[in-house]
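Q: Need the 3D shape of this:
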Amino acid sequence: MNNFTYSKASTVQDAVNRVQQGPEAKFVAGGTNLIDLMKYHVITTDALIDVNHVEGYHAIEARGEGGIRLGAFMTNAKTAYHPIIEQQYPLLSRAILAGASAQIRNMATNGGNLLQRTRCYYFYDVNTPCNKREPGSGCSAIGGYNRIMAILGASESCIAVFPSDMCVALAALEAKVNISGPHGDRSLAFTDFHRLPGNTPDIDNNLSHGEIITSIDLPSKGFSDNYSYLKLRDRNSYAFALVSVATALELEDGIVRESRIALGGVAHKPWRSAEGEAFLQGKEATKENFTRVAEIILTGAAGYQYNSFKIELAKRAIVRNCMMALNPETQLPGAQPSR
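A: So this is what the prediction gives:
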């Protein structure tokens, strides 16, 4: 690790002022990803600004127009087990609990979860070319071992995937991200927060240097009656998704009035298809229709030497998860999915 200074911010404005002291200065809260990146020399910093002691962003608050606000410095564990989240936004609770381990969830923060970096093998290996780590050096994954890589939204510059589970649910719930920075406060729709790689895969999101996430807003509709989160991975715990699916349905007499389907583990950001969701509106909630929407969502998917299996896996996961959303009780341990 390189040498760096460490200081504690007392307010958001104090944190913003401190991080502007150098181009490599960074905020730290849980540090569950940042510290690893520093240890592997993937990133360097000359200053860490601890925001854990900034008051007012460690809780869940009701919003006047409905919905709730998640404090960015609240831990993933406290968020997942909060009664409001469990009852009104169970999709988010299930997604958070599918991620990492209990120990990490006790440390990781909501804001930090949005800022995770890819777990691409080549990104972490500083001895290999990686456009995300060193722009213009090349993408080792394209011609290398690419089993976990993207099948949607990739580019010639990068085929890495975004690893978060929580963010897949936030995408389906159409959250908003609240940001403070040197030029004031602003909000971004969740779909606009993360970026596809294009020619600048080193830029993961639309935060500017000096800006910090302060909270995440959830709308009043939580889809608590018909929802499901499915994570398919190589082992049952402490593993990132090969494919994950967040499904939220609003049903009336077996007819889909609204649907939200977001995929994880398949792209550089949580993936949604407006065309696919529009197809389901007004149709019966049947396996046949879910199969059709899966085909629509995976339109344009492209695999590489070792990950082409993820295309069919994603289609089957969508169908299975939509069927599970018809009866969320099927997600309990030992339960059988709907037929």
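Q: use CA for all of it now, contacts and neighbours both
A: Will do.
Q: which residues does the nearest residue to residue 46 once chain neighbours are set aside contact?
A: Excluding its sequence neighbours, the residue lying closest to residue 46 (Cα to Cα, 6 or more residues apart in numbering) is residue 4, at 4.3 Å. By Cα atoms under 8 Å, 6 or more residues apart in numbering, the residues touching residue 4 are 45-48.
Q: Neighbour-wise, which one of those residues leads?
A: For the contacts of residue 4, the largest number of neighbours (other Cα atoms under 10 Å) sits with residue 47, at 21 neighbours.
Q: tell me the contacts of it?
A: Residues in contact with residue 47 (Cα under 8 Å, 6+ apart) are 4-7, 19, 22, 24-26.
Q: what's the answer for residue 49, then?
A: Contact analysis of residue 49 by Cα under 8 Å, 6+ apart lists 6-9, 15, 18-19, 25-28.
Q: Tell me the buried residues within the residues you listed.
A: Listed as buried from the contacts of residue 49 are 8-9, 15, 18-19, 25-28; burial here means 16 or more other Cα atoms under 10 Å.
Q: One more, so I can put them side by side:
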Amino acid sequence: MRSFDYARATSPAEAALAAKGATARFIAGGTNLLDLMKLQIEVPDKLVDISRLPLTGVDKSGEGLKIGALVSNSDLAAHPDVRRDYPLLSRALLAGASGQLRNKASTGGNFLQRTRCNYFYEPSARCNKREPGSGCDAIGGFTRIHAILGASEHCIATHPSDMAVAMRALDAEIETLKPDGSTRRFNVADLHRLPGDRPQDDTHLEPGELITAVHLPAPLGGRQIYRKVRDRASYAFALISVAAIVKVESGRIATAKLAFGGVAHVPWRDGAVEQALIDEAPSASLFAEAAEILLKDAKGQGDNDFKIELMRRTLPAVLAEATDLHAEGDAA
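A: Sure, this is the predicted structure:
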């Protein structure tokens, strides 16, 4: 057992200031952090408890919603405005973990969960994410759950969150508070980072920077689908997932927002795929072309080569469902 300091914050400003050290960590639900501490993969010298801060509301904000960082996954998935206007987010949340964990897991913490790479969790394995510069035993190892897009020679891990994939498709924005009292608001696309030569850094957050809220834009309408392909029906992370928001007007695709999970170190989005769909009539050939655009730089690692073919089949199936292609008799 490693000793650490504990502080219970009474305000967001106090929390950010207390956690400004590089080895301090915020704790809310603790559904991932506590597991990592038990295995001594995370060894913070200080825990800052933010679980009692007033960051739990889901409120109207302009034409969209403002979600407090401490709203639980269960409450967010069940919120009537989310279910009605952002069903993609509700479905993604309900696809993750178990009911018990969703009751504890927070919105802010969900973004910050760490990879479930087996080598990251095994202290005897070499892992650049856990010990920078030590090497990566995943490369050349058992790679069934690993990345096919955006990986580097230093890390092939994937990001585990379902919620973050939905937020990426929704163009959510993150609001944060820094230890110096300044705030910023940015698109969720700028939260996570690809591994490059610094796989130990999962996000672009600064030490002590606290996520205080998530903002959703005005409802987009259209068909919203979250398709998660996994080894078992519950309590399993995605092999691949597709978050899709598609709107068809006058027989052509007017809106296409797509994000992908289980394939990269970040919730993945490719503007070229979306652009290829816009103003086009739904068809099996169009959807197959979109999949090829997405996968043009995909690289399997042996055991996970199947993910490429799996996505090649899953994305067209999701797009066909979103556009009612089968209902119109097209042999997609």
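Q: TM-score for this pair?
A: With the length set by TM-score structural alignment, normalised by the length of structure 2, the two chains reach a TM-score of 0.96; 327 aligned residues with a Cα RMSD of 1.5 Å.
Q: OK, contacts around the counterpart of residue 107 of structure 1 in structure 2?
A: Residue 107 of structure 1 maps onto residue 104 of structure 2 when the alignment is built from TM-score structural alignment. Residue 104 of structure 2 is in contact with 29-31, 72-73, counting by Cα under 8 Å, 6+ apart.
Q: out of these, what pair is the most spread apart?
A: 30 and 73 (13.0 Å; Cα to Cα).
Q: Need the residues touching each of those two.
A: Counting by Cα under 8 Å, 6+ apart, the residues touching both residue 30 of structure 2 and residue 73 are 104-105.
Q: which of the two has more neighbours?
A: With neighbours defined as other Cα under 10 Å, residue 30 of structure 2 and residue 73 compare such that residue 73 has more, 26 against 19.
Q: I'd guessed the more buried one sits against residue 107; true?
A: Yes: if you go by Cα atoms under 8 Å, residue 73 of structure 2 and residue 107 touch, sitting 6.1 Å apart.
Q: How about the contacts made by the aligned residue in structure 2 for residue 212 of structure 1?
A: Using TM-score structural alignment as the criterion, residue 212 of structure 1 maps onto residue 210 of structure 2. Counting by Cα under 8 Å, 6+ apart, residue 210 of structure 2 touches 12, 15-16, 176-178.
Q: What distance do you get for the corresponding residue of structure 1 for residue 176 of structure 2 to residue 310 of structure 1?
A: Aligned against structure 1 by TM-score structural alignment, residue 176 of structure 2 finds its counterpart in residue 179. Residue 179 of structure 1 is 34 Å from residue 310 of structure 1, where distance means Cα to Cα, to the nearest Å.
Q: Those two: which has the busier surroundings?
A: More crowded of residue 179 of structure 1 and residue 310, by other Cα under 10 Å: residue 310, with 24 against 20.
Q: Just the element for that one, please.
A: helix 309-325 (DSSP states H and E).
Q: list the helices and strands that helix packs on?
A: strand 227-232, strand 243-252, helix 287-297 (3 or more Cα pairs under 8 Å, 6 or more residues apart in numbering; DSSP states H and E).
Q: right, and those - which one's nearest residue 130 of structure 1?
A: strand 243-252 (23.0 Å).
Q: now that closest one against strand 227-232, angle please.
A: Strand 243-252 of structure 1 runs at 160 degrees relative to strand 227-232, counting by axes from the mean of the first three to the mean of the last three Cα atoms, to 10 degrees.
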